[in-house]
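Engineer: Sequence first, then the predicted structure, then my questions.
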Amino acid sequence: MKKVLTIAGSDCSGGAGIQADIKTITAHKMYAMSAITALTAQNTTGVYGVLEATPEFVANQLDCIFQDIRPDAVKIGMVSNVEIIEVIAMKLREYSAENIVVDPVMVSTSGSKLLNDNANDALTTLLFPLAAVITPNIPEAQCLSGLTIKNKVDMERAADMISDMTKGSVLIKGGHLDESADDLLKAEGKTFWFESPRIENPNTHGTGCTLSSAIACNLALGLNIIESVNKAKEYITGALKAGLSIGKGRGPLNHCFKLQ
């Protein structure tokens, strides 16, 4: 059985963060492990509180995982401060972690800020260079590139700039485009588009967490980045098409749609 580690924040309502990651990994028939960086009090309507773990405790969790059950892939989500980012980077280098997917979680689906201002540089200089792929959405790609992204040409320009921050690939998710939901992958100097129609489902809580975890699962299987993204897109499309409707705000996906 393949093992996948998620390093992220907990979502007590179950739709995003660690909980979405574990559901996604389990749906891929893999063994899920987690190192929790923060507890959040949130639901489909917003984020109402964040309690960060100490860097020492994050390091303790990672030591326990890598010294016993080595992961075949690692997904990194919410890492809200410099100290936690530093200790994660140190431990991943120490254990020569492989197949690292970094989802630069800066803002929640509901619009709540999840990354401290001073953590942006640490994220790009310490974690991005370790990544096999980073998966910003359009607002995050705008923050990283400094560009305004309104169309697919803008996405290509931003991907070129963000590629300089990592030795791996860059996947800019197009869910915020007006006319489509096409994603752009910049890998090995080449551009690949993953086209998909916009699914009329307002319940998108945890889509970024889910997609990045699915990519990590596919990398754990030994698939290349193009195959991994393509299969992850298929999975999240199915989870959206399932049409789950839970909560009073932007609800979660049906991660277990294949089990029905």
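Structural biologist: Structure received.

Engineer: Please make it C-alpha for all contacts and neighbour counts, starting now.
Structural biologist: OK.

Engineer: how about residue 197, secondary structure?
Structural biologist: Three-state secondary structure (criterion: DSSP: H, G, I helix; E, B strand; the rest coil) places residue 197 in coil.

Engineer: again with the one 4 residues further on
Structural biologist: With three-state DSSP as the basis, residue 201 sits in coil.

Engineer: then this one, side by side with the first:
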Amino acid sequence: MSGNVAPPRVLTVAGSDSGGGAGIQADLKTMLALGVHGMSVIAAVTAQNSLGVQGYWELPPEAVRAQLDSVLGDIGAQAIKTGMLASPVLVEVVAEALGKAGAPVVVDPVGVSKHGDSLLAPEAVDTLRTRLLPVATVVTPNLWEVEQLTGVKVVDESGLREAAEAVLALGPKWALIKGGHLPGEAVDLLYDGVEEHRFPAPRLDNRHTHGTGCTLASAIASHLALGHAVPEAVARAKSYVTGAIARGFPLGAGIGPVDHAWSWRAS
């Protein structure tokens, strides 16, 4: 009989990216790179490539619920990450299951793709606010998603704290406000209402950044499953993503993906 021990387990609940750069595919690549066992619940399927999202189709709620019950009922998870959930009913189904899961939850409140294509129905935004964010351990909005969720518009680094406070008012334990779209150095702010941590990174001259948000949230979940506290998990995830962005590569005729295997290639 084998004496091998299973690695920590992380579940992603998100959409499938047919181009392989974001969504479920990016999540599982990140989890493998960081040494955890990745599992997936597919909430939607996209037709997507380097040029954009040509279409998406939600899975029926019963299919999403069955996947959640199957994985959590037998295997369990030491951390969970959510991404594209598409509709109010899917947000409801996922929020209900994760509220009972007993594992830290990292919510990437996906609203639009890297190319500006909508991935969340407008009527689902309020459900995301009221049902999913209150069960989140960490929520990781970019500045557009902060404005969509709270109405707060950030124009420079001084506005990150106000944005974090507005997101925390919706119920998560921690808010990680991603400042990558601001001019100058890329600074992310992590805040729980008491502790504040800033994570600066150099702005890299590389347009191939598809999947950055999915990768960061999955990396945070992976490090939480590995036993790190939230600030350390975010610091390690930020370092991993910065390396992945630096080595992002061209693919197709548009924006290529970050390199999830960069640490392997560098060793």
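Structural biologist: Alright, I've got the coordinates. Since this is a predicted model, take the numbers as computed values, not measurements.

Engineer: mean shift between the longest helix belonging to the second structure and the first structure?
Structural biologist: Identified as the longest helix of the second structure according to DSSP state H is helix 230-246. Mean deviation of helix 230-246 of the second structure relative to the first structure after superposition (mean Cα distance after the TM-score superposition for the first structure): 0.6 Å.

Engineer: any idea how far the helix or strand just after that helix is from the chain center?
Structural biologist: With elements assigned by DSSP states H and E, the helix or strand that comes after helix 230-246 of the second structure is helix 262-266. Centroid separation for helix 262-266 of the second structure versus its chain: 22 Å, with Cα atoms, centre = their mean, to the nearest Å.

Engineer: do the same with stretch 169-187 of the first structure
Structural biologist: The chain centre lies 14 Å from the centre of stretch 169-187 of the first structure; the measure is Cα atoms, centre = their mean.

Engineer: That stretch aligns to what range in the second structure?
Structural biologist: Using TM-score structural alignment, stretch 169-187 of the first structure corresponds to residues 174-192 of the second structure.

Engineer: Can you list the residue ranges for strands in the stretch 1-150 of the first structure?
Structural biologist: 3-11, 31-43, 46-52, 73-76, 100-102, 133-134 (DSSP state E, counting those that start in this stretch).

Engineer: Check the offset of the fourth one from the chain's centre.
Structural biologist: Using Cα atoms, centre = their mean, the distance from the centre of strand 73-76 of the first structure to the centre of the chain it belongs to is 9 Å.

Engineer: after superposition, how close is that strand to the second structure?
Structural biologist: By mean Cα distance after the TM-score superposition for the first structure, the fitted strand 73-76 of the first structure averages 0.3 Å away from its aligned residues in the second structure.

Engineer: repeat for the third one
Structural biologist: If you overlay the two and look at strand 46-52 of the first structure, the average distance to its match in the second structure is 0.5 Å (mean Cα distance after the TM-score superposition for the first structure).

Engineer: and the angle from that strand to strand 31-43?
Structural biologist: 120 degrees (axes from the mean of the first three to the mean of the last three Cα atoms, to 10 degrees).

Engineer: by contact count, what packs against strand 46-52 of the first structure?
Structural biologist: On a contact count with 3 or more Cα pairs under 8 Å, 6 or more residues apart in numbering; DSSP states H and E, strand 46-52 of the first structure meets strand 31-43.

Engineer: buried sites along the strand it packs on?
Structural biologist: For strand 31-43 of the first structure, burial by neighbour count (16 or more other Cα atoms under 10 Å) applies to 31, 32, 33, 34, 35, 36, 37, 38, 39, 40, 42, 43.

Engineer: Over to stretch 125-134 of the second structure?
Structural biologist: Buried, per 16+ other Cα under 10 Å, within stretch 125-134 of the second structure: 125, 127, 128, 129, 131, 132, 133, 134.

Engineer: can you check stretch 178-190 of the first structure too?
Structural biologist: Buried-residue list, stretch 178-190 of the first structure, by 16+ other Cα under 10 Å: 180, 181, 182, 183, 184, 185, 186, 187.

Engineer: and that stretch, how far apart are its ends?
Structural biologist: 25 Å (Cα to Cα, to the nearest Å).

Engineer: returning to that earlier point: and of the buried residues of strand 31-43 of the first structure, the nearest to residue 5 of the first structure?
Structural biologist: Nearest to residue 5 of the first structure among the buried residues of strand 31-43 of the first structure, counting by Cα to Cα, is residue 33 at 4.6 Å.

Engineer: can you pull the contacts of the residue positioned nearest the centre of the first structure?
Structural biologist: By Cα atoms, centre = their mean, the first structure has its centre lying nearest to residue 103, at 3.2 Å. Neighbouring residues of residue 103 of the first structure by Cα atoms under 8 Å, 6 or more residues apart in numbering: 75, 76, 77, 78, 134, 135, 136, 208, 209, 212.

Engineer: Name all residues that make contact with the counterpart of the first one in the second structure.
Structural biologist: In other words, residue 75 of the first structure. When the second structure is aligned by TM-score structural alignment, residue 75 of the first structure is paired with residue 81. Contacts for residue 81 of the second structure were tallied using Cα under 8 Å, 6+ apart; they are 10, 11, 12, 13, 105, 106, 107, 108, 217, 218, 221.
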